[in-house]
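Peer 1: any chance you could fold what I've pasted below:
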Amino acid sequence: MSLRSCSIIAAHFCIFFFFFFFLTFLPPVYPSPLNLTLSRQHANPKEVVRHFQRKLNSSLSRRELYSTRQEAQTSTCLTGNPTDDCWRCGSDWRTNRQRLADCGIGFGQSALGGKGGRIYVVTDSSDTDPANPKPGTLRYGVILDEPLWITFSADMTIRLKHELMMNSYKTIDGRGANIHITGNGCITIQYVSNIIIHNVHVHHCKPSGNTNIRSSPTHVGYRGRSDGDGISIFGASNIWIDHCSLSYCTDGLIDAIMGSTGITVSNNYFSHHDEVMLLGHDDKYLPDSTMQITIAFNLFGEALVQRMPRCRRGYIHVVNNDFTSWEMYAIGGSANPTINSQGNRYIAPTNPDAKEVTKRVDTDESQWANWNWRSEGDVMVNGAFFVPSGAGVSAQYSKASSVDPKSAALVDQLTMNAGVIGGPRDSGGGGGSYPGFSGGSSASATTYSGSNGSGGGNSDYFGFIFSSDAPPTAPLSTASIILLSSLIISVLLFTGTTNQGGQLSLQLLTL
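Peer 2: I've put the predicted structure just below:
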């Protein structure tokens, strides 16, 4: 064999072993969880608002079209709510949970969650070791380096030992079971992307930390003391929180800070809390200027004080929510956020000094007069009034405080299923008091008593039938990639040794 042929073979073997080593230790390939919030800011937020309005009008028109038909009168869908009608009206939604990922609206509509990944079923409600979680637990599922659609085998209360650190491309889907997440730290979404949290109760969350917590299969890090938020979003993007019930947490129910963007908070029920929602880290933190958040179809219920939300910088679209009460104010802000309020109902408290919906926090009017705060089509009840601001404030906005409340029926319809689907609310009897927790609701009603265990097959819950889900086709495994690559390299070895002048080897080595 000539020296040139030996060199060709040696070069091919080097390439082969490089690919073998590289692919052996490489996990299945998924989109990178790297969070680059600056590049993910929508260039035209007004277009997102118009897109939202088009989807809403389409759902409302569809409901109107079928309102006289028998199937519409008995259907659990056709509410006019575009997110709900999207997944609940399909014939296959019970066996295709991942359809939900196509139903997002607003700035968080691109959140994929675990779409395309396998189904992971939580069968164990324990959380004994946050640094080394057990398979079958929620913590084990949310840290894995792959898209997962996480469901639950039965009703359960998950009492977290420390904050639950989520990895990218995960959906927590509580449909079909009564799921309560509580305890220390609760849910943290930090420096990740593409998260969907759907249909779970989050409550009684307390500060914790100063310990090691695992955030991925390969990383355990020391965490300082958490704030006790229900859901903390920190430097994250493409997040959708939908149909959750949140209450009784130490700090915020939902906080989004440190450059987080591309977020939708929809169809949730908030109650029994002081500082409900903080959007923006600090007045001087410029990366929060990229923040874009949609708050839609939520019911702000009993015993809320303020921050629904409280905004710093960014663009916040508050649309078709029902604010049933507050003690201080509903929407506040500082550092010149843009607030676009459309089609909400604001019901002021009896306190004559708390009728104003808006509050510019620690800012003189000479500073906030040019902030872009708009109210359009909002319904003001019991003396509520919205103080608009910004260049070009017109009569259209100044009249927002005197809109006839006859259109309130639309808000009723759009928020009728806010919170955990079918779950009780305080105003409807229950839901605000949980056994084993202090600070329950004054309403007399049945209280939740969650059970832990395993189950399977079909279950009937809240009038819906949920069937078992087969996992979708798995991505191409590392072993398969290695086998395929080996076959290709073998063919190249054979053809390369017969190639005169070593031209093929040269081409491969210069790729």
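
Peer 1: please count neighbours and contacts with C-alpha atoms only from this point.
Peer 2: OK.

Peer 1: and stretch 134-146, which residues are buried?
Peer 2: 134, 136, 137, 138, 139, 140, 141, 142, 143, 144, 145, 146 (16 or more other Cα atoms under 10 Å).

Peer 1: let me fix that: stretch 217-234
Peer 2: Buried-residue list, stretch 217-234, by 16+ other Cα under 10 Å: 226, 227, 228, 229, 230, 231, 232, 233, 234.

Peer 1: structure for this one too, so we can compare:
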Amino acid sequence: MARSLDIILFVLCLAILTPTLNANKLENNEYWTEQRPEFDSYWQERAKVAKQENKAAYFKDPYAISGNFTASISEIIAVKEKGRNLGGLKDDGTCLATNPIDRCWRCDPNWANNRQKLADCVQGFGRNTRGGQGGPIYVVTDPSDDDMMNPKPGTLRYAVTRNGSLWITFARSMAITLQQELIMSGDKTIDGRGVDVYISNGAGITIQFVKNVIIHGIKIYDIQVRDGGMIRDSEAHYGFRTKSDGDGISIFGASNVWIDHVSMRNCTDGLIDAIMGSTAITISNSHFTDHNEVMLFGASNDYSEDKIMQITLAFNHFGKRLVQRMPRARFGFVHCVNNDYTHWEMYAIGGSQNPTIISEGNRFIGPYNKMLGNDLINSKEITKREYTEESEWKTWQWRSINDEYINGAFFVQSGPELKDRPFSQKDMIKAKPGSFVGRLTRYSGNLRCRVGEPC
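Peer 2: Just a heads-up that it's a prediction; the model follows:
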């Protein structure tokens, strides 16, 4: 009888986590078999061009890039830590931006008249991303999404499929339910500052075989799988798409992508996935909650071209009701710097296929032990090398520098100690220690910016 109760309890736990406890579709060979017919001659040509652009965006010395980033953080004098606050102002109206990306733009009361300055503020591996900078501002006035092939002017789908650079803003607060995946063309910025923009209860955003995309200041949640069909991806082209995978943001064979100050939760698949040779990506100042498999970087053990992948995670808050993959990486180089890991159920950082993971100045708060039936669940280990024996992963470069561990959390390092490069060199000044993270991430997620005031 007791054993039966244990089984019932386990089934109930799985039910509570549905639908987010599904395996990531991108790791399923059947999914890729279904996708192959979708890559007609148009997409094959796009893939060739994107591959060359991704190689051009790749940094041959990734340690130097991560070092330059951490040097800029060390110059910031963070204010005293209080509770998380989205206002961004002291009582006297002065700006409280607490990290170098935010300090680049948030203290300017005229930010709304100089929106494109934001593109000068990105750091990390995505530091050359400019989005729609230099192009006209396009104002979204219509939250509808009714026509996939001939989107209505004024809609978000119309804006992201235009040719050339475009800086996309919103006339007012709005909730947008995407009927099918939103396939972006390159050289675009989605800028939600000053209003509340919700992408929810429909499909997510796809950044495929393009470069130069910024997504800033929006909320993305409850993203669902949609059936596919004929969908426009540029002014000159539309084509058939199979089912979307349910990602909040899918980065597919793309480069120079910056995701900043987004709030995300509860997507059918991943919150943010980057695969198929995507590189030069920064994900910063964002807030993630209520999800199982949070971020997947590299979908296949067989796709070695993901060795080009370079991603910076900085100043993000990995919050309540998260389970795993913050991120999970195959191949590539991931720099996790000054993020706040306050919740996970299984592990925080995982990977396979020998990715380089540099964890620097993060704060890790281990989960409390839990009983599942008669079993004690202890998930205080931050790291997980998946489907790999220690004899193999012990050579992988997974290093923890100045991280802070709370409530029993611990990081299992591997690979040779970083003595000569990168972190003892003059160009590799260390980031703020993990004890500063609460201050550096204080304003993570979507901001409440008001026109005429510092944000």
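
Peer 1: TM-score for these two?
Peer 2: After superposition, the two chains reach a TM-score of 0.80 (TM-score structural alignment, normalised by the length of the second structure), with 378 aligned residues with a Cα RMSD of 2.1 Å.

Peer 1: tabulate the buried residues of stretch 217-234 of the first structure (a markdown table), appending secondary structure and distance to residue 346 of the first structure.
Peer 2: Below are these laid out as a markdown table (DSSP: H, G, I helix; E, B strand; the rest coil; distance: Cα to Cα, whole Å):
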| residue | secondary structure | distance to residue 346 of the first structure |
| --- | --- | --- |
| 226 | coil | 32 |
| 227 | coil | 29 |
| 228 | coil | 28 |
| 229 | coil | 25 |
| 230 | coil | 24 |
| 231 | strand | 25 |
| 232 | strand | 26 |
| 233 | strand | 26 |
| 234 | strand | 29 |
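
Peer 1: now render these as a markdown table, adding distance to residue 393 of the first structure.
Peer 2: Supplementary listing: those in a markdown table, determined by distance: Cα to Cα, whole Å:
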| residue | distance to residue 393 of the first structure |
| --- | --- |
| 226 | 41 |
| 227 | 38 |
| 228 | 39 |
| 229 | 36 |
| 230 | 37 |
| 231 | 35 |
| 232 | 35 |
| 233 | 33 |
| 234 | 34 |
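
Peer 1: among those, which two are most distant?
Peer 2: In those, two members sit farther apart than any others by Cα to Cα. They are 228 and 234, at 13.7 Å.

Peer 1: where do the helices of the stretch 401-511 of the first structure begin and end?
Peer 2: 408-414, 426-429, 478-497, 503-509 (DSSP state H, counting those that start in this stretch).

Peer 1: try the second structure
Peer 2: Using DSSP state H, the helices of the second structure run over residues 2-17, 29-35, 41-57, 62-74, 100-103, 156-160, 390-393, 437-440.

Peer 1: and those: which comes nearest residue 301 of the second structure?
Peer 2: Across the helices of the second structure, closest to residue 301 of the second structure is helix 29-35 (Cα to Cα), at 11.1 Å.

Peer 1: counterpart of the closest one in the first structure, which residues?
Peer 2: The counterpart of helix 29-35 of the second structure in the first structure, using TM-score structural alignment, is absent.

Peer 1: then stretch 198-210 of the second structure?
Peer 2: Taking TM-score structural alignment, stretch 198-210 of the second structure hits residues 180-192 over in the first structure.

Peer 1: list the residues that contact the residue in the second structure that residue 354 of the first structure lines up against.
Peer 2: Matched across to the second structure, residue 354 of the first structure falls on residue 379, judged by TM-score structural alignment. For residue 379 of the second structure, the contact set (Cα atoms under 8 Å, 6 or more residues apart in numbering) comprises 345, 346, 347, 366, 367, 368, 369.

Peer 1: for those residues, which one is nearest residue 375 of the second structure?
Peer 2: Of these, the one sitting nearest to residue 375 of the second structure (Cα to Cα) turns out to be residue 369, at 10.3 Å.

Peer 1: tell me if I'm right that that closest one and residue 375 touch.
Peer 2: No: with contact defined as Cα atoms under 8 Å, residue 369 of the second structure does not reach residue 375; the gap is 10.3 Å.

Peer 1: the two: which is more packed in?
Peer 2: residue 369 (12 against 9; other Cα atoms under 10 Å).

Peer 1: and the gap between that one and residue 412 of the second structure?
Peer 2: 19 Å (Cα to Cα, to the nearest Å).

Peer 1: please apply the same query to residue 173 of the second structure.
Peer 2: Residue 173 of the second structure is 45 Å from residue 412 of the second structure, by Cα to Cα.

Peer 1: please apply the same query to residue 143 of the second structure.
Peer 2: In terms of Cα to Cα, residue 143 of the second structure sits 47 Å off from residue 412 of the second structure.

Peer 1: same thing with residue 43 of the second structure?
Peer 2: For residue 43 of the second structure relative to residue 412 of the second structure (Cα to Cα), the value is 41 Å.

Peer 1: excluding sequence neighbours, find me the nearest residue to residue 163 of the first structure.
Peer 2: residue 185 (3.7 Å; Cα to Cα, 6 or more residues apart in numbering).

Peer 1: sorry, back to before: what's the closest of the buried residues of stretch 217-234 of the first structure to residue 47 of the first structure?
Peer 2: residue 233 (24.4 Å).

Peer 1: which residues does the residue mapped onto the closest one from the second structure contact?
Peer 2: Under the alignment (TM-score structural alignment), residue 233 of the first structure pairs with residue 251 of the second structure. By Cα under 8 Å, 6+ apart, the contact set of residue 251 of the second structure is 206, 207, 208, 272, 273, 274, 275, 278.

Peer 1: most neighbours among the residues you listed, which one?
Peer 2: residue 278 (37 neighbours).

Peer 1: before we move on, the earlier item: looking at the helices of the stretch 401-511 of the first structure, which is buried most?
Peer 2: Comparing the helices of the stretch 401-511 of the first structure by mean neighbour count (mean count of other Cα atoms under 10 Å), helix 408-414 comes out on top with a mean of 17.

Peer 1: ok so, going back, what's the end-to-end length of the match of stretch 198-210 of the second structure?
Peer 2: So stretch 180-192 of the first structure: terminal residues 23 Å apart, Cα to Cα.

Peer 1: residue 269 of the first structure and residue 119 of the first structure, how far apart?
Peer 2: Applying Cα to Cα to residue 269 of the first structure and residue 119 of the first structure gives a distance of 27 Å.

Peer 1: much appreciated, bye for now.
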